[in-house]
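In: Got a predicted model here, sequence first, then my questions.
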Amino acid sequence: MNSFCSPSAQAAPQVAVGSSQRRGPLRAGERVQLSDERGRLNVICLAPGGQFHTHKGFLDHDQIIGCPDGSRVTGSQGQRYHVFRPLLSNFVQSMPRGAALVYPKDAGQIVTMADIFPGARVVEAGVGSGALSISLLRAVGDHGYLHSIERRQEFADIARGNVQSLFGQVHPAWRITLGDLQEQVLKHEAPGSIDRVVLDMLAPWECLDAVARVLVAGGVWISYVATVTQLSRTAEAIRADGRFTEPLAWESMVREWHLEGLAVRPEHRMIAHTGFLLMTRRFADGAGPLSPRVQKKTFADEDLDAWLALESTKRPTSGRKLRRAARSAAEGTALAQDDSGT
């Protein structure tokens, strides 16, 4: 007897959260991408009665609301535009932000190399503007679990607004907590209960013990760091701990190409270095490395003090800018919920 069910015998698939936001006519509260005749792009948030202004006149939002994705519209002075829903890469680069975002090229590497699978239990810190959170939520799905830990209330507010704006509602797999990772993850997550840990923070090596305690045997820890000093310090801490595999580090660079007839060449500008990724896996308790690693020269105290002093001089994002970004992130969510009647 054939053990496979026919398609008609299978239960109807449940609609995934956020999928309705990617289909159907364009709605109030959605961000859309306008492309003019010269290929220039603008991203706007649709609002009833709103207008998009340029030096060549204006375009009423009401002309766009209700149109199919990919429509062509005409402004007040004949300027023509194509209107599309932004792809994820477009959305995260145009959404309100309070902190530097994790670029799509790095988010894609994190999801793939850390093997973020549907149903996975993932811990993330810090959240920034929510760009990486969106990719992680898409990967774990509605029945997975993402616990995002962020130290700053302003960043959490911006991330919450951006995530809800993209998915159209609070994502059922998402939990966001204010505080330090070392304290909050041990408070809320049982030992060995987390499949993957993703850290985007200044000093990930300080969280090594907390990560080792909550990560399941065979689980993956991946860190995103900006500087060579952070990369080296994290790698050496992992090696010295003995509960993780030899760390793997890399960076990714993306360069588009100009395509016009036979004039095919690399573009002059590219997205080069944005950050380093470092990945390792948790040994089962008692397993450890197969052979001791020869310890090479590490950081001198004066080197670390100089680096920390340099980091402390960087100009912080102003509270006013963060509050403005949080309001902007929340506006799209409110408009989308009003339009859907939720």
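Out: Good, I have the coordinates.

In: From here on, just use CA atoms for contacts and neighbour counts.
Out: Fine.

In: got the contact list for the residue nearest to residue 60 when sequence neighbours are not counted?
Out: In this structure, residue 60 finds its nearest non-sequential neighbour in residue 51, 4.5 Å apart by Cα to Cα, 6 or more residues apart in numbering. Contact partners of residue 51, counting by Cα atoms under 8 Å, 6 or more residues apart in numbering, are 58, 59, 60, 61.

In: In TSV, list those residues along with distance to residue 240.
Out: Converted to TSV, those look like this (distance: Cα to Cα, whole Å):
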residue	distance to residue 240
58	61
59	60
60	61
61	58
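
In: closest to residue 176 among the residues you listed?
Out: For the contacts of residue 51, the residue nearest residue 176 by Cα to Cα is residue 61; the value is 33.4 Å.

In: what about that closest one, how many residues close to it?
Out: By other Cα atoms under 10 Å, the residues close to residue 61 number 18.

In: my read: it touches residue 53, true?
Out: No: in this structure, residue 61 is not within contact of residue 53 by Cα atoms under 8 Å, at 10.6 Å.

In: If any of the contacts of residue 51 are buried, give me the PyMOL selection for them.
Out: Buried residues among the contacts of residue 51 (16 or more other Cα atoms under 10 Å), as a PyMOL selection:
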select buried, resi 58+59+60+61
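
In: now the residue nearest the centre of the chain: how far from residue 283?
Out: Nearest to the geometric centre of the chain sits residue 132, at 1.3 Å (Cα atoms, centre = their mean). According to Cα to Cα, to the nearest Å, residue 132 stands 26 Å off from residue 283.

In: thinking again about what came up before, who are the packing partners of the host helix or strand of the residue nearest to the centre of the chain?
Out: Using DSSP states H and E, residue 132 falls within helix 131-140. Counting contacts by 3 or more Cα pairs under 8 Å, 6 or more residues apart in numbering; DSSP states H and E, helix 131-140 packs against helix 104-113, strand 145-150, helix 153-167.

In: okay, now the one to match up with it:
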Amino acid sequence: MNKYNSACFSGIDKVYGRKGLVKNAMQETEESTQHEKSEYIQPGDLVLIVGKDHKESIVRIFEGKEHQSHNGVLQHNQIIGKLWGSTVYTHLHVAYQLLPPSLEQLIRGVRRATQIIYPKEIGYMLMKMNIGPGTRMIEAGTGSGGLTLALARMVMPYGHIYTYESRPEMQALAQRNLEEIGLAEYVTFHVRDIAEGFDQRGVDALFLDVREPWFYLEQVHAALKGGGFFGCLLPTTNQISELLRNLGPHNFGHVDVLELLIRSYKAVPDRLRPYDRMVAHTGYLVFARALLPLPPEIPDEPNTGKPEKPAYAADLFEQQNFKKEGRNE
């Protein structure tokens, strides 16, 4: 197991006197994060450019380049050295705000050839499956790489994502998306049918985004460590039922099934109300834990018909009788 996985995420380690390792690992993570978040925009930064019409563009900034829009041209040299949150103007004098993109905006902004998993599912899944710095995780069904992006962002700088996709063109698209954002170094891309199994063993978590996940539970269990986290996204209830029938026989337990709904509101103080439309059903999430096989059963002792008291209970009972009778040993 990656040493930083246990250092960053095992509260048990604190009990057993590994506070120094925990502190050092967390301090290194904090320092690297602070280094990335300069208050001034630098060449190579990803910048969220937002116009007055609330249209957004995510652009990587380079000296001498320019960003073109229907509202005019923004020179990258205008942006370099500006404070985050500043406003700049195109050559047509149209204002744009410069913001650091959030993880949710990065996911929505990836080039896609397939439907991506929505951020509302991703956010819950990250907590439910205990994903963080140092986690080693397998993802199957890479698609356009939206989930892969989120996973890589969460496990960096010490963890790693192993993602599997059977279609070479989709894996190539996902890899380009991760490279453009600068997270490809935390991901290993495999082009393979997962029926052949996974190369990794003892990973912390595994997530499937495939049509018939129940066919691959043996391969999933072989890749997970004992107690590891399994997750799956499915669009229909009949798929969930089939998966549930197969989880127990493959040594998975502690199963949860859920659906997440988010309703956005118009942020107008005097006319606060929900938007007329919402993205309702996007998919069902199924979670489980990988369990070790049960040990052989111990034969039961002959039943005398009376429940046997534990030894400590029998001793206590005898002491009470001695006190009632005024006897002392």
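Out: Structure's in. What do you need? Model, not experiment: these values are computed from the prediction.

In: hmm, back to that, out of the helices and strands packed on helix 131-140 of structure 1, the one nearest residue 252 of structure 1 is which?
Out: Of all those, helix 104-113 comes closest under Cα to Cα, at 7.0 Å.

In: Give the aligned range of the following helix or strand past that closest one in structure 2.
Out: Next helix or strand after helix 104-113 of structure 1 toward the C-terminus (DSSP H and E): strand 121-125. Mapped onto structure 2 using TM-score structural alignment, strand 121-125 of structure 1 covers residues 136-140.

In: any idea how far that stretch is from the chain center?
Out: 10 Å (Cα atoms, centre = their mean, to the nearest Å).

In: quick one: what's aligned to residue 311 of structure 2 in structure 1?
Out: With TM-score structural alignment as the criterion, residue 311 of structure 2 matches nothing.

In: residues in contact with stretch 28-41 of structure 2?
Out: 79, 80, 81, 82, 83, 84, 157.

In: Turn these into a markdown table, columns for distance to residue 281 of structure 2, neighbour count and secondary structure.
Out: Below are the contacts of stretch 28-41 of structure 2 laid out as a markdown table (distance: Cα to Cα, whole Å; neighbours: other Cα atoms under 10 Å; DSSP: H, G, I helix; E, B strand; the rest coil):
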| residue | distance to residue 281 of structure 2 | neighbour count | secondary structure |
| --- | --- | --- | --- |
| 79 | 40 | 24 | helix |
| 80 | 41 | 17 | coil |
| 81 | 43 | 12 | coil |
| 82 | 41 | 16 | coil |
| 83 | 39 | 15 | strand |
| 84 | 36 | 18 | coil |
| 157 | 34 | 20 | coil |
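
In: Could you report the neighbour count for residue 99 of structure 1?
Out: Residue 99 of structure 1 - counted by other Cα under 10 Å - has 17 other residues nearby.

In: my read: it touches residue 130, true?
Out: No: using Cα under 8 Å as the test, residue 99 of structure 1 is too far from residue 130 to be in contact (9.4 Å).

In: For these two, list the residues in contact with both.
Out: The contact lists of residue 99 of structure 1 and residue 130 share no entry, where a contact means Cα under 8 Å, 6+ apart.

In: Buried residues, stretch 231-241 of structure 2. List them.
Out: So for stretch 231-241 of structure 2, counting by 16+ other Cα under 10 Å, buried means 231, 232, 233, 234, 239, 240.

In: Not counting sequence-adjacent ones, nearest residue to the equivalent of residue 106 of structure 1 over in structure 2?
Out: Matched across to structure 2, residue 106 of structure 1 falls on residue 121, judged by TM-score structural alignment. Counting by Cα to Cα, 6+ apart, residue 121 of structure 2 lies nearest to residue 260, which is 6.9 Å off, once chain neighbours are set aside.

In: what do you get for residue 48 of structure 2?
Out: Nearest one to residue 48 of structure 2, counting by Cα to Cα, 6+ apart, is residue 58 at 4.5 Å.

In: Kindly tell me how buried whatever residue of structure 1 lines up with the one you found is, as a neighbour count.
Out: Matched to structure 1 by TM-score structural alignment, residue 58 of structure 2 sits across from residue 43. A count of neighbours around residue 43 of structure 1, defined by other Cα under 10 Å, yields 19.

In: do residue 8 of structure 2 as well
Out: Neighbour count for residue 8 of structure 2, taken as other Cα under 10 Å: 21.

In: Give me the contact list for the one helix or strand it maps to.
Out: Using DSSP H and E, residue 8 of structure 2 sits in helix 3-9. With Cα under 8 Å, 6+ apart as the test, helix 3-9 of structure 2 has contacts from 13, 18, 21-22, 25-26, 132-136, 158-159.
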